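Peer 1: Pasted the sequence and its predicted model underneath.
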Amino acid sequence: MAGARTVSRILTVSGILMMVVGGVGFILVMILNAFVLDEFDAYGEVPIPGSGHVQLPAGQAQISFHTSVTGSPSSGFPMPPLKLSIIPPEGVADPVLTENHGTLTTINSDTHIRIWTAEIPAAGTYQIRTDGQVGGYINPQLAFGKESSYGYLHWVFLGLLGLGLLDLIVALFLRKAGGGRRTVGLVSNPSLDPYTPPSYTQTSHTPPSYTPTDQGVRLEQLKTIAALRDSGALTQDEFEAEKRRILGE
């Protein structure tokens, strides 16, 4: 029982620590990935409208709308209608473009939001052509990049947060189980049950029995007839006669 309580305390402390580290780490990684480690323009940018060449590796590329803003844009940031053409090198298949809107990120009036994901069939220099209704935007561009290389870290801290929560659940279960066993022990032991009255044996208050001797019996009888004589129930002659009979004279 003491061991279960010790394990419960250890799990409680470790669970709280893991939840704190996991929660704080998750928030920090999300902030760093969004504002510091984000590589949304890792491969280059092309103005809107305009054209240019971008060196793209094989695999997935993130395409974001990038502009400067005044003030703090809300989540309802208006996206302008855009057109994009990606012309591959000779002999390479066209990239597959998929609409994939991401989260709006703003740092010091610099705003970007992912709008497409492109599957690049082979590494090479791709010609990019852009167009759109961007008359009200400051220096609008399409940025070609990739997700942060540390994007997996938020899953690590999220898993740590889950393990901490699991530790607390197990600790609570052990604590309840230990308390239940203590209660059963008290009830099952009559000597510890506050509702069970103490039992007493009759011999604990009964004086020890003994067998009187003949001399003792005669002494008691003499005391009895002496009391009867003193009370007037017996005359002196009757007392003397009873005395001789008791003493066997």
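Peer 2: Cool, got the structure.
Peer 1: From here on, just use CA atoms for contacts and neighbour counts.
Peer 2: OK.
Peer 1: Touching stretch 169-186 from outside, list them.
Peer 2: If you take C-alpha atoms under 8 Å, 6 or more residues apart in numbering as the criterion, stretch 169-186 is touched by 1, 4, 5, 7, 8, 9, 11, 12, 192, 193.
Peer 1: now do stretch 111-121
Peer 2: 56-69, 92-106.
Peer 1: Next: stretch 36-43.
Peer 2: 32, 54-56, 62-64, 143-150.
Peer 1: Turn the buried ones among these into a named ChimeraX selection, would you?
Peer 2: To isolate the buried subset of the contacts of stretch 36-43 in ChimeraX, counting by 16 or more other C-alpha atoms under 10 Å, use the following:
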select :54,56,62,63,64,143,144,145,146,147
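Peer 1: Tally up the residues packed near residue 203, please.
Peer 2: 8 (other C-alpha atoms under 10 Å).
Peer 1: Against residue 209, how distant is it?
Peer 2: 11 Å (C-alpha to C-alpha, to the nearest Å).
Peer 1: about what we covered before: of the contacts of stretch 169-186, just the buried ones, PyMOL syntax please.
Peer 2: Buried subset of those, written as a PyMOL selection, criterion 16+ other C-alpha under 10 Å:
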select buried, resi 5+8+9+11+12
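Peer 1: Take this one as well and set it beside the first:
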Amino acid sequence: MKSSPGPRILTVVATVTMILAGLGFVASLPLNAFVFDEYDAYGEVPIPGTGRVELPAGEVTVSFHTVLVGGSGSGLPVPPLKYRMTGPDGADVQLAEDYGSTTTVNNDARVRIGYLHLAEAGTYDVELDGNVSAYLDPSLAFGHGSAFGWLPWALAAVFGFAVVDLIIARVWAARTRRATADPWQPPVADATPPTIRAVPTYPTSEDAIRVQTLESLARLRDSGALTQDEYDAEKKRVLDGR
């Protein structure tokens, strides 16, 4: 029986998909962090200083941005900052603090410090101050995360589906091998009829005695102890059962 090519094809497809999804997942993480992340999409305001930024309605990411001198092995420490933001209607805007991890590219470092949740788009006035003498060109950047933030999750889901497909392919292949190695065959009827042995017949005890007696009479006649007439008379008596 020829094995089905289905398990082999599914195994190849699942393996290739797992490799591509894994590589894509690993590549998408740094790309989202360093390339696609638009942390300063809406502008920056120096610290200390004042500035105006055009912000959209919705969620805006706020990051502390500076240039590192000599690098930082434990992340970028954010100094105490004083900031005041007012919206188009003159109302104060509150920053929801939510610190993230440090991202560094060629000594250019940034770390998320929180989010703004804005009810309307417009021009926002920003006033900043803080003890930033140890930092080079510090500023607050206003922007948003990567537009491809969903990509790592999508690739992880594809990888998971590929793993399931690979398991199905292996189970399918194992069942196919078992069916090929031990196919069921219906019993074949034997065309040759069985040999029936003839059962030998044996004389009964009376017949055996008769035969023995006749043999003895024949020997007596042959030896001359009985005449032919006497032999015939005795033979008739034996045969008649008397």
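Peer 2: Now that the structure is in, tell me what you want to look at. Because the structure is a prediction, the values reported are computed rather than measured.
Peer 1: Common neighbours of residue 203 and residue 209 of structure 1, please.
Peer 2: Common neighbours of residue 203 of structure 1 and residue 209 (C-alpha under 8 Å, 6+ apart) do not exist.
Peer 1: ok, back up a step: out of the contacts of stretch 169-186 of structure 1, flag the one nearest to residue 216 of structure 1.
Peer 2: If you rank those by distance to residue 216 of structure 1 using C-alpha to C-alpha, residue 192 comes first, at 48.2 Å.
Peer 1: could the contacts of stretch 169-186 of structure 1 be laid out in TSV, adding secondary structure?
Peer 2: Formatted as TSV, the contacts of stretch 169-186 of structure 1 follow (DSSP: H, G, I helix; E, B strand; the rest coil):
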residue	secondary structure
1	coil
4	helix
5	helix
7	helix
8	helix
9	helix
11	helix
12	helix
192	helix
193	coil
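Peer 1: which residues in structure 2 form helices?
Peer 2: Taking DSSP state H, the helices of structure 2 run over residues 6-30, 151-181, 205-223, 228-240.
Peer 1: now the shortest one: which residue numbers in structure 1?
Peer 2: Okay, so that is helix 228-240 of structure 2. On structure 1, no counterpart of helix 228-240 of structure 2 exists by TM-score structural alignment.
Peer 1: and that helix with helix 205-223, angle?
Peer 2: Here helix 228-240 of structure 2 runs at an angle of 180 degrees relative to helix 205-223 (axes from the mean of the first three to the mean of the last three C-alpha atoms, to 10 degrees).
Peer 1: name the helices or strands packed onto helix 228-240 of structure 2?
Peer 2: helix 205-223 (3 or more C-alpha pairs under 8 Å, 6 or more residues apart in numbering; DSSP states H and E).
Peer 1: Buried residues of the helix it packs on, list them for me.
Peer 2: Buried, per 16+ other C-alpha under 10 Å, within helix 205-223 of structure 2: 213, 214, 217, 218, 221.
Peer 1: Isn't the third one up against residue 232?
Peer 2: No - applying C-alpha atoms under 8 Å, one finds residue 217 of structure 2 not in contact with residue 232, separated by 9.3 Å.
Peer 1: which residues does the aligned partner of residue 141 of structure 2 in structure 1 contact?
Peer 2: If you follow residue 141 of structure 2 across to structure 1 using TM-score structural alignment, you land on residue 143. By C-alpha under 8 Å, 6+ apart, the contact set of residue 143 of structure 1 is 40, 41, 43, 44, 45, 46, 62, 63, 64, 65, 66.
Peer 1: what's near enough to touch the nearest residue to the second one once chain neighbours are set aside?
Peer 2: Once flanking residues are discounted, residue 41 of structure 1 sits nearest to residue 145: 4.4 Å by C-alpha to C-alpha, 6 or more residues apart in numbering. Applying C-alpha under 8 Å, 6+ apart, we find residue 145 of structure 1 in contact with 39, 40, 41, 42, 43, 44, 61, 62, 63.
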